[in-house]
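> Build me a structure from this.
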Amino acid sequence: MKLVVGLGNPGSRYERTRHNVGWLVVEEVGRRWGATWRAQGDAHVAEVRLGPAPGTKVLLVKPQTFMNASGKAVAPLVAFYKLEPGALLAVQDDLDSPFGLLRLRQGGRHGGQNGVRDLIRALGTEVFPRLKIGISRPPVGWEVSDWVLSKWREEETGTLEQLVRLGADAVEVWAQEGLAAAQGRFNGTDLRPPPAPVAERPAAPEPAPGGSDPGVS
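From the prediction side, this is the model:
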């Protein structure tokens, strides 16, 4: 069995906030594979089988603790199903990646993401894979806490939907083919819009007949 945890906060207040993008990804995987969610401990979980029959058994997890206590929900599930750390994939928002980027990595420090920080604490290891969805650093004048709990803007919806679909694709490849295959296929993902072209400087006006200066109006 594999376990995929979407990091986020429970409750309608936090739906569609940047911090909950991990939930959106695991919900998309569940939608594709006919998940039926149930309560188990401090989480909502759903068992699905990915790929051709008999398929790869995957437990989708949405912690019902708040982000800072994600480990409280996940560690008991890891112990109950006797999983190794490599069988756990944490899907998280990432402040250090621009919105539109998606990448997978094998373990490492939490990078300030409090859900990952608590998973490391509860599991006693940094060695578990992460799927990181870029949400960008906050604009000037914003506190980080306000930014991660802010709702997605309407103009971001199209890119967000693409990221969620690709994130779900990446989960499926990770579960069925492994981390290296998923990294090779998805770590180049960049959905950022291209920069606006720089307007060319207009050519200088040709001198008027007779060499007089056309002047500037």
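
> Please count neighbours and contacts with C-alpha atoms only from this point.
OK.

> how close does L104 get to L166?
L104 sits 12 Å away from L166 when distances are taken as C-alpha to C-alpha, to the nearest Å.

> centre of the chain versus stretch 106-121, how much separation?
Relative to the centre of its chain, stretch 106-121 is centred 14 Å away, using C-alpha atoms, centre = their mean, to the nearest Å.

> how far away is the closest residue to D42 other than its chain neighbours from L88?
Taking C-alpha to C-alpha, 6 or more residues apart in numbering as the measure, D42 lies nearest to A73, with 4.7 Å between them; neighbours along the chain are not counted. Using C-alpha to C-alpha, one gets 13 Å for the distance from A73 to L88.

> now the other sequence, so there's something to compare against:
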Amino acid sequence: MKLIFGLGNPGKKYDKTRHNVGFEALDRLAQQWSADTPRAKFDSRVAECRIGQQKSLLVWPQTFMNRSGMAVQQAVSFYKTPLESVLVICDDFSLPLGRLRYRAKGSSGGQNGLKDIIRAVGSEEAPRLRIGVGPVPERWDAADFVLGRFNADEADDADEAIRRAAESVAVWAEHGIVDAMNQYN
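This next block holds a predicted model:
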């Protein structure tokens, strides 16, 4: 089974913020692949679906971004899933708006959700898909920036990036991280 985590913050207050593009990508995946109705499990909302031929679990952690590791660790332990079958989708303000970047493993790069996941699972080996939401404007606090919404000039680019991110997950699920990197980075 593939475990696909979209990171974000729960609650209406955070809908459509830069920090919640992971949630939005999962929403698209759920719709595109006719996922089951989400239910509560692993301190998350979870929904099963098939992405191509791959049985998959979509996971929206409800623990807030900085505590995402708890939900990931619970699901990975329950299903005894190897980390190469896990994908974490998150925002990245170091990437230009709309840019996608797959990585097979690595550090958190300052992304607090990834940092907590690495701490909780004890490894940097989990594949991740970063969705560019940056850059942070001069004299802006990074936290305020990622918790803000896209302005009117950015909305179409953000929506297109989320659409492409959801589309790219099928390549990752069926063909692996290298093919996803080659097609979408």
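
> Aligned to the residue nearest to D42 of structure 1, what sits in structure 2?
Per TM-score structural alignment, the equivalent position to A73 of structure 1 in structure 2 is A71.

> Same check on P138 of structure 1?
So, by TM-score structural alignment, P138 of structure 1 is matched to V136.

> Run through the residues that contact its match.
Shown here is V136 of structure 2, whose contacts under the criterion C-alpha atoms under 8 Å, 6 or more residues apart in numbering are 93-94, 142, 145.

> Please produce a PyMOL select command covering the buried subset of those.
Taking 16 or more other C-alpha atoms under 10 Å as the burial criterion, the selection of buried members of the contacts of V136 of structure 2 in PyMOL is written as:
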select buried, resi 93+94+145
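
> So which of the contacts of V136 of structure 2 belong to strands?
93-94 (DSSP state E).

> okay, among the contacts of V136 of structure 2, which ones form the most distant pair?
The largest distance within the contacts of V136 of structure 2, taken as C-alpha to C-alpha, falls between S94 and F145 and amounts to 11.8 Å.

> before we move on, the earlier item: the helix or strand where the residue nearest to D42 of structure 1 lies vs structure 2 - mean distance after superposition?
Per DSSP states H and E, A73 of structure 1 falls inside helix 70-80. Comparison of helix 70-80 of structure 1 with structure 2 after fitting gives an average deviation of 0.7 Å (mean C-alpha distance after the TM-score superposition for structure 1).

> contacts for that helix?
Outside helix 70-80 of structure 1, the residues that reach it (C-alpha under 8 Å, 6+ apart) are 3, 5, 7, 41-43, 61, 63-65, 84, 115-116, 118-123.

> which residues in structure 2 does the longest helix along structure 1 match up with?
Among all segments of structure 1 classified by DSSP state H, the helix with the greatest residue count is helix 157-177. Residues 155-175 of structure 2 are the counterpart of helix 157-177 of structure 1, counting by TM-score structural alignment.
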